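**Q** here you go, sequence then predicted model.
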Amino acid sequence: MSFATLKLSPLILNAIDDLGYSKPTAIQSKAIPVVLSGKDIIAAAQTGTGKTASFVLPLLQQINTRYKETNQKLRGKRVRALILVPTRELAVQVETSIADYGKYLSIRSMAMYGGVDIDAQKQRLIWGVDIVVATPGRLLDMIHQRALHFDELDMLVLDEADRMLDMGFIDDINKIIERLPEQRQNLLFSATMSEAVRGLAKRTIHKPVEITTDADKANKPKIQQWLVTVDKTDKSALLSHLIKELTWQQALIFIETKHGAAKLVSQLEKRGIAAESIHSGRTQDIRERILSDFKSGDIKFLVATGIAARGLDIGDLSRVVNYDLPSKVDDYIHRIGRTGRAGAEGEAVSLVSKDNFRELCAIESRLGHIIERKEVTEFPVKKAVPISVLNFQPKNAPSKGNTGKGSESKREQAKYSKPNNRGANQGRKSHVRQTDEPKYKSPWPVKL
């Protein structure tokens, strides 16, 4: 299938061709025809699958068609389409995609978010904007100040709906929806379909077409995942060691707190590794500048808190590092989704200490397999990280070569739970090598 078969206009196809895209991804081929038909949709799609284009392309097509049919012109403060997103970074990214795909169309868009001058955004609305990509908080501020009107709005898009609910935007979203025309097309995109997301969909969307690409293995990102077990106090030293020994040229490094991000940047710089950080404590202008420098390659190593986990589209990002494992499994999925995008290969490396074992079990249970473990001989582990119980069969589920009493399974778990003390190797040349894989894989999920 090609983009031309999706009945997109020649001007949009020219823009797609300029970007170097030859054929649609699974979510695009499924969603675009439904959106063009005018139906509401609920779509479940993982990050890195081309989700943004699946609603931006038909949205541009519909607005352009209506302008041709009615011979209308832009009217200040009257918005045709509204796209709600959870973060500033995602707002900027989506609006950039609109500009790229609509470069040959006379359609105007803007990203609306907090942390920047609100008067400048008001002026943009006065000049006339067809599509607004907004975070809920700043949009409500604009609504209360009567800076924009929705009486001509035709389409609402809820992008990364699960993330917006996780961030506590449900009340803001409901207040916004109450002000929209009842007759509109609704599109909801979410990486996960929790009960909260389905509840939002039930209140917002009418007789939707449900689309999912989770089972489409051919379109899954090509990400090599591996981890190194390490004592918590050695994490920053190990990270520096990996960067130097494996000659990493670039990495997006995820950490849990903004204080930890600043500390890690300082530790890396003391070891001769230049790095920067983005987190909620930095102004929007600084965050945008740092992200721009990271995308261009001027910054090689970027330490980021959760604000960067979604919405960032960094071309050819070869590697992400989980310095801290996230407390939520979905966050792990979205973090590693920053690499291996658009069919490219990527690498996801995690530094795991013993106090991360609970999070590791949950992640491996979701993945359905054990993450490959490697060891660094210069960093012997004093507090060993056990192998996830996902790998060990229960007593009542014997496998080939197992007596059914679980004795061999226990011996295997004990073997891999021993501390990895390799003091005798400290004088040898440092290297990273893969540890042995455990023998058993249980069909039973981990219960936490």
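**A** Ah, there it is. Residues are numbered from 1 along each chain as shown.

**Q** from here on, contacts and neighbour counts on C-alpha atoms
**A** Noted.

**Q** so where do the strands sit in the stretch 1-150 of the chain?
**A** Ranges of strands within the stretch 1-150 of the chain are 41-44, 81-84, 109-112, 131-134, based on DSSP state E, counting those that start in this stretch.

**Q** those strands: which one's closest to residue 178?
**A** strand 81-84 (13.6 Å; Cα to Cα).

**Q** so how far is the closest one off the chain centroid?
**A** 19 Å (Cα atoms, centre = their mean, to the nearest Å).

**Q** re the thing from before, the strands of the stretch 1-150 of the chain into CSV, with extra columns for mean neighbour count and distance to residue 92?
**A** As requested, these are exported to CSV (neighbours: other Cα atoms under 10 Å; distance: least, Cα to Cα, whole Å):
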stretch, mean neighbour count, distance to residue 92
strand 41-44, 23, 22
strand 81-84, 23, 12
strand 109-112, 22, 6
strand 131-134, 24, 8
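
**Q** for the longest helix anywhere in the chain, packing partners?
**A** If you go by DSSP state H, the chain has its longest helix at helix 51-70. Using 3 or more Cα pairs under 8 Å, 6 or more residues apart in numbering; DSSP states H and E as the contact criterion, the elements in contact with helix 51-70 are helix 26-36, helix 88-101.

**Q** what's the last one packed up against?
**A** Pointing back at helix 88-101 there. Short answer (3+ Cα pairs under 8 Å, 6+ apart): helix 88-101 packs on helix 10-18, helix 51-70, strand 109-112, strand 131-134.

**Q** closest one to residue 373 among those?
**A** helix 51-70 (31.5 Å).

**Q** which residues does the closest one contact?
**A** 8-9, 12, 27-29, 31-33, 35-36, 45, 73, 80-81, 94, 97-98, 101-102, 105-107, 155, 157, 187, 189 (Cα atoms under 8 Å, 6 or more residues apart in numbering).

**Q** what are the buried residues along it?
**A** For helix 51-70, the neighbour count (16 or more other Cα atoms under 10 Å) marks 51-64 as buried.

**Q** can I get those residues in CSV with distance to residue 194?
**A** Below are the buried residues of helix 51-70 laid out as CSV (distance: Cα to Cα, whole Å):
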residue, distance to residue 194
51, 18
52, 20
53, 23
54, 21
55, 21
56, 24
57, 27
58, 26
59, 26
60, 29
61, 31
62, 30
63, 31
64, 35
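
**Q** what sits against the residue lying closest to residue 38 once chain neighbours are set aside?
**A** The shortest distance from residue 38 to any non-neighbouring residue, by Cα to Cα, 6 or more residues apart in numbering, is to residue 185 (6.6 Å). With contact set as Cα under 8 Å, 6+ apart, residue 185 has these partners: 38, 39, 40, 154, 155, 156.

**Q** take the one below as the second:
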Amino acid sequence: MTDSTFASLGLSEPLARACVQAGFAQPTAIQQQAIPAVLAGQDLLGLAPTGSGKTAAFALPLLQRLAAESRGWRRTVRVLVLVPTRELAAQVGEVFRSLGHALPAPLKVAVLYGGVSVNPQMMGLRGGADVVVATPGRLLDLLERNALDISRVETLVLDEADRLLDLGFSEELQRVLQELPARRQNLLFSATFAGGVQALAGGLLHDAVRIEAAAPELEQPAIVQRVVEVDAARRTELLRHLVRQERWRRALVFVATRYATEHLARKLCDAGIPAAPLHGEMSQGGRTEVLDAFKAGRTDVLVTTDLAARGIDIPALEVVVNYDLPRSPTHYVHRIGRTGRAGAPGLAVSFVSADTDAHFRLIASRQHLSLPREQVPGFEPVETAAPVAEKGVGGIKGKRPSKKDKLRAAAAAAARRAGPG
């Protein structure tokens, strides 16, 4: 199916033309498999990483079905898409709206999320909506206010189901499911198939088509991955050097905590580098303002937590920097997937220090990466990694650290990583 076109998958001429106008050269792997299944009304389980084109994979066929089955003057919610974050809600809603412009009759798309006043969203729901994209908490809030009715939903989409569960939305999901009609199409997309996702899929899907899309980020030759060895206390200094030396004008820098986003952004600004923090405790208005400034080029560096690792599309993002390493190999994939989008060149740089060396080796092993280490002149590390215990050996008897020792070591490592800047 590598030579298929959007029209050959069963999409109407207006939608196929909209794909070309949106810059989609040809269907991605998940789109080739998902579009015909969704058009046929089948349930679907899609294991798809970021950057695989999954949003269009369900938006395109659902738009076609909505357009073909126009219902009366009053709109009823026929498609419900649940997502874990505000940013992803806004992005999915924009995909529906932009592709939906190609249809002869306009469809109404409502995007609902918390962190902002509920009143404008209630006003926007007057007259109904064809498609609702929502985070679970805000959806339940609006249901309690009788602002919308989801009892006639024809298709439920759970986008990034693993994150919905990770962020503790299990109870909310069950409450939403109780409000939905028993007969409906269910589409579940997830980057992983962990235990919680398996249980959710087992209770939700019926005779589902299963699709697995490979991770294009690691197969994409346009993304150059670099590993730079540096002492933890000198990472800020090295980052300033690289931004200037390599003339980065749009860099997304990942750190581990909210405090680190603000601390590092402030250090960069003090050095004359336009930078801003982005984290989950900011208001929605603040997050939108920061993202808009970064996308418009008014900010060179955006320092963020894993909030921005998924569901945020930043066009022409030059470089991703793992200032703090991600918690898992999966998070590594999602982070570097922010760059090199749509075939554009990208760069992913990971800082590795003595106390994170073993963790990065684990990431590289799990992702089958063989990346050379490099050192930047003037920033050669002096710290050395602790020796790795032999496999199957639990350490020296009597020398194992206690729980308190481990906590002290973790606190000391965090202090070294924060450094004086």
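**A** Thanks, I have the structure now. Being a predicted model, the structure only gives us computed values, none of them experimental.

**Q** quick TM-score on the pair, please.
**A** Between these two chains, after superposing, the TM-score reads 0.87 (TM-score structural alignment, normalised by the length of the second structure); 387 aligned residues with a Cα RMSD of 2.2 Å.

**Q** on that earlier part again, can you add neighbour count and distance to residue 333 of the first structure and give the contacts of residue 185 of the first structure back as TSV?
**A** TSV is the format used below for these (neighbours: other Cα atoms under 10 Å; distance: Cα to Cα, whole Å):
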residue	neighbour count	distance to residue 333 of the first structure
38	14	31
39	17	29
40	23	27
154	20	33
155	23	29
156	22	26
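
**Q** pretty sure residue 255 of the first structure sits against residue 327.
**A** No: the pair residue 255 of the first structure / residue 327 is not scored as a contact, 11.2 Å apart, by Cα atoms under 8 Å.

**Q** if we ignore the residues flanking it in sequence, what's nearest the spatially most central residue of the second structure?
**A** Geometric centre of the second structure, nearest residue: residue 310, 1.0 Å, by Cα atoms, centre = their mean. Computed as Cα to Cα, 6+ apart, the closest residue to residue 310 of the second structure that is not its neighbour in sequence is residue 334, at 6.0 Å.

**Q** can you tell me the element the one you found falls in?
**A** helix 329-336 (DSSP states H and E).

**Q** how far does that helix sit from the chain's center?
**A** 10 Å.

**Q** ok, residue 75 of the first structure - how many residues close by?
**A** 15 (other Cα atoms under 10 Å).

**Q** setting aside sequence neighbours, what's the nearest residue to residue 96 of the second structure?
**A** Using Cα to Cα, 6+ apart, the closest residue to residue 96 of the second structure is residue 59 (6.0 Å).

**Q** hey, where'd the helices end up in the stretch 201-350 of the second structure?
**A** Using DSSP state H, counting those that start in this stretch, the helices of the stretch 201-350 of the second structure run over 216-219, 235-245, 258-270, 284-295, 329-336.

**Q** and the ones you listed, which is most packed in?
**A** Each of those was scored by mean neighbour count; the highest is helix 329-336, a mean of 21, by mean count of other Cα atoms under 10 Å.

**Q** mean per-residue distance, it to the first structure?
**A** When the first structure is superposed, helix 329-336 of the second structure averages 1.3 Å from its matched positions, counting by mean Cα distance after the TM-score superposition for the first structure.

**Q** show me the contacts for the alignment partner in the second structure of residue 119 of the first structure.
**A** Aligned by TM-score structural alignment, residue 119 of the first structure pairs with residue 119 of the second structure. Residue 119 of the second structure makes contact with no residue, according to Cα under 8 Å, 6+ apart.

**Q** and the gap between residue 119 of the second structure and residue 284 of the second structure?
**A** According to Cα to Cα, to the nearest Å, residue 119 of the second structure and residue 284 of the second structure sit 15 Å apart.

**Q** ok, back up a step: please say which of residue 255 and residue 327 of the first structure ends up with more neighbours.
**A** Shown here are residue 255 of the first structure and residue 327; by other Cα under 10 Å, residue 255 has more neighbours (22 against 15).

**Q** picking that back up, the residue nearest to residue 310 of the second structure and residue 311 touch, don't they?
**A** No: using Cα under 8 Å as the test, residue 334 of the second structure is too far from residue 311 to be in contact (9.3 Å).

**Q** any common contacting residues for these two?
**A** With Cα under 8 Å, 6+ apart, residue 334 of the second structure and residue 311 have common neighbours residue 50.

**Q** tell me which residues in stretch 176-190 of the first structure are buried?
**A** 176, 180, 184, 185, 186, 187, 188, 189, 190.

**Q** closest to residue 246 of the first structure among those?
**A** residue 190 (35.6 Å).

**Q** all the strands of the stretch 251-400 of the first structure, residue numbers only.
**A** Using DSSP E, counting those that start in this stretch, strands in the stretch 251-400 of the first structure cover 251-254, 276-278, 301-304, 319-322, 345-352, 372-376.

**Q** mean deviation (superposed) between the fourth one and the second structure, please.
**A** Pointing back at strand 319-322 of the first structure there. Relative to the second structure, strand 319-322 of the first structure is 0.7 Å off (mean Cα distance after the TM-score superposition for the first structure).

**Q** who touches that strand?
**A** 250-255, 335-336, 338-339, 346-351.

**Q** widest-spaced pair of those?
**A** Farthest-apart pair in the contacts of strand 319-322 of the first structure is 255 and 346; separation 19.1 Å (Cα to Cα).

**Q** hang on, the earlier thing: and the furthest pair within the buried residues of stretch 176-190 of the first structure?
**A** The widest separation within these (Cα to Cα) is 21.1 Å, between 180 and 190.

**Q** a strand runs through residue 186 of the second structure, doesn't it?
**A** Yes: per DSSP: H, G, I helix; E, B strand; the rest coil, residue 186 of the second structure lies within a strand segment.

**Q** coming back round to it: okay if I get the strands of the stretch 1-150 of the first structure as JSON lines plus distance to residue 234 of the first structure?
**A** Converted to JSON lines, the strands of the stretch 1-150 of the first structure look like this (distance: least, Cα to Cα, whole Å):
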{"stretch": "strand 41-44", "distance to residue 234 of the first structure": "39"}
{"stretch": "strand 81-84", "distance to residue 234 of the first structure": "41"}
{"stretch": "strand 109-112", "distance to residue 234 of the first structure": "41"}
{"stretch": "strand 131-134", "distance to residue 234 of the first structure": "41"}
